[in-house]
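J.: A structural model of the following input is requested.
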Amino acid sequence: MRVLLLGGTNEARRLAAGLTRRAGFDVITSLAGRVAEPALPAGRTRVGGFGGTDGLAAWLVAERIDAVVDATHPFAAEITVSAVTATTRTGVPLLVLRRPGWHEGPGDDWRRVPSLAAAADPPGERVFLTTGRDGLPIFAGDDRRWFLVRSVEPPPPPLPPRSTVLLARGPYTVEGELELMRRHAVDVLVTKDSGGEMTAAKLTAARLLGLPVVMVDRPPMPAAPAVTTVDAAETWLERLLRTGASPGL
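T.: The predicted model follows:
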């Protein structure tokens, strides 16, 4: 079975590693190419876009892909919409693998907002910003607050005029996040509801320090079969391999 794995996440790398150890699967992981030195998965990879929905549909047919698993980031809404449309058009079974979002617990002070633009006026003066590179222009006009911007790679301008960029890649620890927030006297955290354990330590640290968290909600996902764990995705693919037809959920 030829499987296209839309990747870039920890779950995608774990799924690729599991499938490459199993007989009967030929896995190609597609990476968007937005990170110069991505963490590479096991098996074959391709880097770069497909040229929109039409390009993806044509690629699926040309490469004789038997199944697609979309294990992209929860905020990569555009590729998910494209994958749903392209697989519907070509009749290729699709499964969306999305890790669960984070949930507020006792002691947390979260302020949920529907979009990154709605997070542009956080309740603090020293902001720990962990929303990725693309959204930084939203904060670029804020000359009142100071921002600690964490990014895997150097973000392009424009940046907030009063900001410090920290280049780092998870996973992070609670101890490390506490030390970082204390050292920079952070008084508010702004982040996206990405979910997962690799970057959850900042939420625990914010709770322990009594800091508010501005949490950007995920974009709505189009209707498609979906699971939340790598094991469930493997089970779906194995059933599809045995039956030769979409197994459903």
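J.: contacts and neighbour counts: CA atoms only from here.
T.: Noted.
J.: relative to V61, how far out is the residue nearest the centre of the chain?
T.: Compute the mean C-alpha point of the chain, and by Cα atoms, centre = their mean the closest residue is H73, 2.3 Å away. Noted for H73: a distance of 25 Å to V61, by Cα to Cα, to the nearest Å.
J.: also L15?
T.: The gap separating L15 from V61 is 23 Å, by Cα to Cα.
J.: the two: which is more packed in?
T.: Each of L15 and V61 has its neighbours counted (other Cα atoms under 10 Å); L15 has more, 25 against 14.
J.: my reading is that that one lies in a helix. Confirm?
T.: Yes. The assignment for L15 is a helix, going by DSSP: H, G, I helix; E, B strand; the rest coil.
J.: now do the contacts for it.
T.: Residues in contact with L15, defined by Cα atoms under 8 Å, 6 or more residues apart in numbering, are 230, 233-234.
J.: those in helices, which ones?
T.: Taking DSSP state H, the ones among the contacts of L15 that sit in helices are 230, 233-234.
J.: one step back: could you look up the SS state of the residue nearest to the centre of the chain?
T.: Here H73 is coil, with the state taken from three-state DSSP.
J.: give the contact list for the nearest residue to it once chain neighbours are set aside.
T.: Excluding its sequence neighbours, the residue lying closest to H73 (Cα to Cα, 6 or more residues apart in numbering) is T9, at 6.2 Å. Taking Cα under 8 Å, 6+ apart as the criterion, T9 is in contact with 71-73.
J.: how close does T9 get to P157?
T.: To P157, T9 is 25 Å away according to Cα to Cα.
J.: next: T80.
T.: With distances taken as Cα to Cα, T80 is found 27 Å from P157.
J.: let's see this one next, to set against the first:
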Amino acid sequence: MTTGFSVAVIAGTSEATDLINAMPSSYRITAFVATEYGETILQHSRCTVQVGRKDGAAFLQALQPFDAVVDASHPFATEVTRIVRSVCQSIALPYFRLGRPAVHYTYPNIRTADSKEKAATILSETAGNLLFTTGANTLSFYAANVSDFEKRAWVRVLDTPESHKVAAAVPQAHILYGMPPFSVQDTAQLIETHRIQMLISKDSGTRGGLPEKIQAAEQFQIPVLLIRSPEHGESVSATQILHQLEQLRTERGFSC
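T.: As a prediction, the model looks like this:
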């Protein structure tokens, strides 16, 4: 029997960290993260970490030595998922997509949008101050497409070098730097201080801190605009992935 079942994990989320920590010690695990922050949340995990954004050619080269790939990237990191899935298909490398379970919220004052483009249209037709909790990657888009953005929008982003670089390109934006997890009170304080009248978030599930955001909005009875997740039921749970990896390891003759 051969040894050293090797797994690549497209990481950078708390779910990816939990999955890596749950994998058997016999696995050789390499985590791929886009940012230094992604590396930070893996500092106590048993894996090798590669930091840096990759295109298709770079992923093709990097993933070939592995026996399986687990895509545990953020549900809104659609381009990364598209590239990694395509690379795995091209070289017949087993691919697993770790998902986040859908969550249903009881707060009645929630609106939804299927994309950032539709969200921008809704927001341009909405009066009052806005609190964006959608991250730095879409900052320039909203700045260019939401009416009076420079006057009425506040944007909470991670306090990382990557976010500072993105924010520097949008000097008119009101940037609020911070590091998660954000409590209900953290968000409520921002709503009160900046007289926010609508909170905007990705529908990223409980692990994305969304329940706390909604509770804060509910305290002030302001609406929440959720951008729907682009995931469409193709993903599976961590328990399922661990089981499937073990099946694959056994089928391919790797020892424990």
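J.: one step back: and the contacts of T9 of the first structure as TSV, adding distance to G210 of the first structure?
T.: Putting the contacts of T9 of the first structure into TSV (distance: Cα to Cα, whole Å) gives the following:
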residue	distance to G210 of the first structure
A71	33
T72	32
H73	28
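J.: picking up where we left off before, looking at T80 and P157 of the first structure, which is more packed in?
T.: For T80 of the first structure versus P157, the count of surrounding residues by other Cα under 10 Å is larger for T80: 21 against 10.
J.: give the contact list for G233 of the second structure.
T.: With contact set as Cα under 8 Å, 6+ apart, G233 of the second structure has no partners.
J.: quick one: secondary structure of it?
T.: coil.
J.: for the closest residue to A140 of the first structure other than its chain neighbours, give its distance to T29 of the first structure.
T.: Nearest residue to A140 of the first structure, sequence neighbours excluded (Cα to Cα, 6+ apart): P160, at 3.9 Å. With distances taken as Cα to Cα, P160 of the first structure is found 35 Å from T29 of the first structure.
J.: higher neighbour count, the two?
T.: Comparing P160 of the first structure with T29 by other Cα under 10 Å, the one with more neighbours is T29, at 26 against 21.
J.: surely that one forms part of a helix?
T.: No. Residue state for T29 of the first structure (three-state DSSP) corresponds to strand; a helix is not indicated.
J.: need the counterpart of it in the second structure.
T.: By TM-score structural alignment, T29 of the first structure lines up with A31 in the second structure.
J.: reduced to three states, what does the aligned partner of I214 of the second structure in the first structure come out as?
T.: For I214 of the second structure, the aligned position in the first structure is occupied by L203, per TM-score structural alignment. Under the three-state scheme (three-state DSSP), L203 of the first structure adopts helix.
J.: picking that back up, which residues does the residue nearest to the centre of the first structure contact?
T.: Applying Cα under 8 Å, 6+ apart, the residues contacting H73 of the first structure are 8-9, 98, 194.
J.: specify which member of those is nearest to A39 of the first structure.
T.: Checking the contacts of H73 of the first structure against A39 of the first structure by Cα to Cα gives G8 as the nearest, at 7.9 Å.
J.: neighbours around that closest one, how many?
T.: Under the criterion other Cα under 10 Å, the count of neighbours that G8 of the first structure has is 22.
J.: which one in the second structure is aligned with it?
T.: Checking TM-score structural alignment: G8 of the first structure goes with G12.
J.: surely its match meets Q43?
T.: No. With contact defined as Cα atoms under 8 Å, G12 of the second structure does not reach Q43; the gap is 11.5 Å.
J.: what does E246 of the second structure align to in the first structure?
T.: Per TM-score structural alignment, the equivalent position to E246 of the second structure in the first structure is E238.
J.: and that match, what element?
T.: Under the assignment given by DSSP states H and E, the secondary-structure element containing E238 of the first structure is helix 230-243.
J.: quick one: buried residues of stretch 105-116 of the first structure?
T.: Of the residues in stretch 105-116 of the first structure, those scored as buried under the neighbour-count criterion (16 or more other Cα atoms under 10 Å) are 108-110, 112, 116.
J.: Throw the residues you listed into JSON lines and include distance to P219 of the first structure and secondary structure, thanks.
T.: Listed next are those as JSON lines, based on distance: Cα to Cα, whole Å; DSSP: H, G, I helix; E, B strand; the rest coil:
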{"residue": "D108", "distance to P219 of the first structure": "22", "secondary structure": "coil"}
{"residue": "D109", "distance to P219 of the first structure": "22", "secondary structure": "coil"}
{"residue": "W110", "distance to P219 of the first structure": "18", "secondary structure": "strand"}
{"residue": "R112", "distance to P219 of the first structure": "13", "secondary structure": "strand"}
{"residue": "L116", "distance to P219 of the first structure": "10", "secondary structure": "coil"}
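J.: closest to E175 of the first structure out of the residues you listed?
T.: Comparing those against E175 of the first structure with Cα to Cα places D108 closest, at 17.6 Å.
J.: residue contacts, the closest one?
T.: Taking Cα under 8 Å, 6+ apart as the criterion, D108 of the first structure is in contact with 206-207, 210, 212.
J.: pull out the buried members of those.
T.: The neighbour-count test (16+ other Cα under 10 Å) applied to the contacts of D108 of the first structure identifies 206-207, 212 as buried.
J.: please enumerate the strands of the second structure.
T.: 6-10, 28-33, 48-51, 68-71, 95-97, 110-113, 129-132, 153-158, 174-178, 196-202, 224-227 (DSSP state E).
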